[in-house]
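J.: turn this into a structure:
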Amino acid sequence: MGNSVKITAKVVAISVVALGVFVYKLDVLPSFNNVVSSSASTPGQSPEDEAQQAKMEPFIQCINGVDSIWGERYQIYRGMYADFVRGGPTPNLRARFYLTMHGDRYQGAKTCIAGLEKGIKATPADPELDKAGEAYLQTLRELLPLITELDTYYDQQSYRDDNKARGKALDEQIGSLFERLFSASSQMHKIISGRNLDMQRKMLAAMEKENGKDIWWQTENVMLQARVAVDAIEALSTSGKMSAESVQVVETAYTKAYEEAKAYGEANRPAAGTAKTAADPFWFDIASTADSLALSIKTLRRDQGDGKKNVSRDLDDITRSFNRLVERYNERNQMRQRYIASTGR
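T.: The predicted model follows:
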């Protein structure tokens, strides 16, 4: 039941398509989740890929807009609830499941439901993804009213009137539903991530053909290699094959992409006093976070060579570094898209 559900609240991100979409994963270097989307056409993207990207966006938004928050909140809630039933303090606001948008505490979940309803019906039909999305949608519809009641129950301190009875009943109900929700989310992520990786590789080839390995290509290549690196480390961790040598391979590939982007950026840095807009390349805005990820991977490799100490801490550091990189990329890309939309550039 509720107490048996174990959710790891780390969030790792993976790039989806250039200049626009990023997905995160939900479980620590076991799985991933989070996103920004763009309606702009990607250079060299086929109509089929554009349709597939549009199809996937509402699924990604649910993974990112709901799971990346609720995964963490549910872990906090579980620990606080266990203390609460033993006579400890009431679960506080950090354990609430608010997804506030436009003044509505649960608009994030409602937006996910509406988007997913359309996404499942959208073309091209995708039986595997649509099946996972339907399972997610059905579970979220069941879970949302219970979550709303749960938050209200603790907000109004109703446990003082019924000796915690309704709180215990709600906990039993939401436990199995959260388990189903995260399982469906994991399946959606697994399907989407592989397809996104293929699309991004094709997109990078098209960008190179059109403009060479310019600063936009360098930026997207670093994001792609960051995702590949984290996926590789996840695979090494779960397979038990992690070693200093295996991590070195991952480190070398990612560091190469980062150093090439850094060198290109320095060689082509805009002259001092050059006017900038939000539509301009933003490599220098993410470079420090890309460097932090390189250091985190390097630290893991060093610790592997030093008796495999601090592995859990190192994996957490990689997760945090990767999230910061993607979050920074997403922030700057959203600014860029808003600027382009407002100016018609």
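
J.: okay, CA-based contacts and neighbour counts for the rest of this
T.: Noted.

J.: and whichever strand or helix holds Asp198, what does it pack onto?
T.: Following DSSP states H and E, one finds Asp198 within helix 165-211. Secondary-structure packing of helix 165-211 (3 or more C-alpha pairs under 8 Å, 6 or more residues apart in numbering; DSSP states H and E): strand 12-17, strand 21-25, helix 47-62, helix 127-155, helix 159-162, helix 215-239.

J.: if we use 6 Å, what do you get?
T.: helix 127-155 (3 or more C-alpha pairs under 6 Å, 6 or more residues apart in numbering; DSSP states H and E).

J.: for Phe32, see how far away Pro124 is.
T.: Relative to Phe32, Pro124 is positioned 25 Å away (C-alpha to C-alpha, to the nearest Å).

J.: more neighbours, those two?
T.: Phe32 (29 against 13; other C-alpha atoms under 10 Å).

J.: now for the helix or strand containing Ile340, which elements pack on it?
T.: If you go by DSSP H and E, Ile340 is part of helix 311-343. Secondary-structure packing of helix 311-343 (3+ C-alpha pairs under 6 Å, 6+ apart): strand 12-17, helix 283-304.

J.: and the ones you listed, which is most packed in?
T.: strand 12-17 (a mean of 30; mean count of other C-alpha atoms under 10 Å).

J.: here's the other one to compare against:
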Amino acid sequence: MRKIVSFLIAAGIGAGVVLYNDKDFKSVLSELGLKDLFGQSTAASSGARPSGPDAQLSEKMQAFVNCNNRVNRAFRNNFESYAKLYEARDGGNVEDTPFVSMNHFSSFKVEVYEQNNEMSKQCADELDKAVAAQPVDADLDRVGRSYASTLRTLLPVVNDIDRYYAQKNYRDDAMKQGRALDAKLRPLMTKLAADGDEINRLLTERTAGLRDRELVAHEKARGRDADWHLQNTMIVARRAIEDIEKSATGKQPTLAEVKAIEAKLDAAYTAGVEYAKANPPADPARKPIWFFVEADVSRLVTAVKEVRRTLETDPASAKAISDINAAFSSYNSLVRNYNLRANLGG
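T.: The predicted model follows:
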């Protein structure tokens, strides 16, 4: 059974990115004896599956995608909340005042129901397996080993931090242990974040060509069907966000850049909508994924248009960056819905 290979979720200006699940779910459905999500037999849909080196690379990357989407983002977000709380506590604010409560840090858990760092440990274990798997990818393997090692070193530190703040021990020692734990935490988080950024960059590079080849193979095998329009739109959406992120690095994206991004995204969305209208699902109970994510794509198109409109009317305003981050948020919502539908089978 082939595992998921993913697209990237964007986290906002200055933040890391994550991946969307370009899942080879047809191989899973085939083993279950079901039809694929587009009402066709799995045999008819097999032409677009990755094969040879692409299949190996897709499977290898899955561990990196899983860690990136779940663990890396969680640690970044948790550290941001922790840093605000640490600053408040270290400034002598040891009471639960409204200011401190507003910046409340709960824990470094990946999910609230995590009991024993099982998600982080699974991430590190899966990275070890991926690094050992073919094909050899020197850069990806190197950063995978580093990320797994740093993560394992980090876990006992964040566990101590979680207990320290949960038990409010800073009220007993005037933040003495809190400062010591913080000194251990920050270099590890810096290393983890740097490795996470490198994983993001490498995955972006490798998945771009892979997805293009899969889309071409799909069109040859099945034409521009619902699956093709879905994947094409997801690819274009991802590149729209990447292009906005690149153009916004160190400067505001130009109106011309955003217009070009908008045109490509709107064209892909319009083509998908027109295909869906002309080809309604034979069984309303088994709609293609497109019908579930179409509204999310529409919201992303609208968000990108809002970026363009602000650049046309008030390019110097802070609203431009706010609109860009709103576009990132819209993309993330699209990705999460896509991932949910792909994993649940539509």
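
J.: quick one: average offset of the helix holding Asp198 of structure 1 versus structure 2, please.
T.: Superposed on structure 2, helix 165-211 of structure 1 shows a mean distance to its aligned partners of 0.8 Å (mean C-alpha distance after the TM-score superposition for structure 1).

J.: and of the helices and strands packed on helix 311-343 of structure 1, who's closest to Leu137 of structure 1?
T.: With C-alpha to C-alpha as the measure, strand 12-17 is the member of those nearest Leu137 of structure 1 (22.1 Å).

J.: what's in contact with the closest one?
T.: Phe22, Val23, Tyr24, Lys25, Phe32, Asn33, Asn196, Gln200, Leu224, Arg227, Thr319, Asn323 (C-alpha atoms under 6 Å, 6 or more residues apart in numbering).

J.: farthest pair in those residues?
T.: Maximum distance among the contacts of strand 12-17 of structure 1 (C-alpha to C-alpha): 21.3 Å, for Gln200 and Thr319.

J.: list the residues that contact the aligned residue in structure 1 for Val236 of structure 2.
T.: In structure 1, the residue matched to Val236 of structure 2 (TM-score structural alignment) is Gln225. Residues near Gln225 of structure 1 by C-alpha under 6 Å, 6+ apart: Tyr254.

J.: if we go to 10 Å?
T.: The contact partners of Gln225 of structure 1, by C-alpha atoms under 10 Å, 6 or more residues apart in numbering, come to Ile14, Ser15, Asp231, Val250, Ala253, Tyr254, Thr255, Lys256, Ala257, Tyr258.

J.: what's Ala257 of structure 1 aligned with over in structure 2?
T.: In structure 2, Ala257 of structure 1 lands on Ala268 (TM-score structural alignment).

J.: now that match. Nearest residue, chain neighbours left out?
T.: Nearest non-adjacent residue to Ala268 of structure 2, counting by C-alpha to C-alpha, 6 or more residues apart in numbering: Thr233, 5.4 Å away.

J.: count of residues packed around the one you found?
T.: Count around Thr233 of structure 2 with other C-alpha under 10 Å applied: 24.

J.: next one: Tyr106 of structure 1
T.: 19.

J.: what's it aligned with over in structure 2?
T.: Using TM-score structural alignment, Tyr106 of structure 1 lines up with Asn117 in structure 2.

J.: need the contact list for its match.
T.: Phe108, Lys109, Val110, Glu111, Cys123, Arg152, Leu155, Pro156, Asn159.

J.: I'd guessed the last one sits against Lys109; true?
T.: Looking back up the chat, that one is Asn159 of structure 2. Yes. If you go by C-alpha atoms under 10 Å, Asn159 of structure 2 and Lys109 touch, sitting 8.7 Å apart.

J.: those two: which is more packed in?
T.: Lys109 (22 against 15).

J.: how near is the residue lying closest to that one once chain neighbours are set aside to Cys67 of structure 2?
T.: Excluding the flanking residues, the one nearest Lys109 of structure 2 by C-alpha to C-alpha, 6+ apart is Asn117, at 7.0 Å. Computed as C-alpha to C-alpha, the Asn117 of structure 2 to Cys67 of structure 2 distance reads 13 Å.
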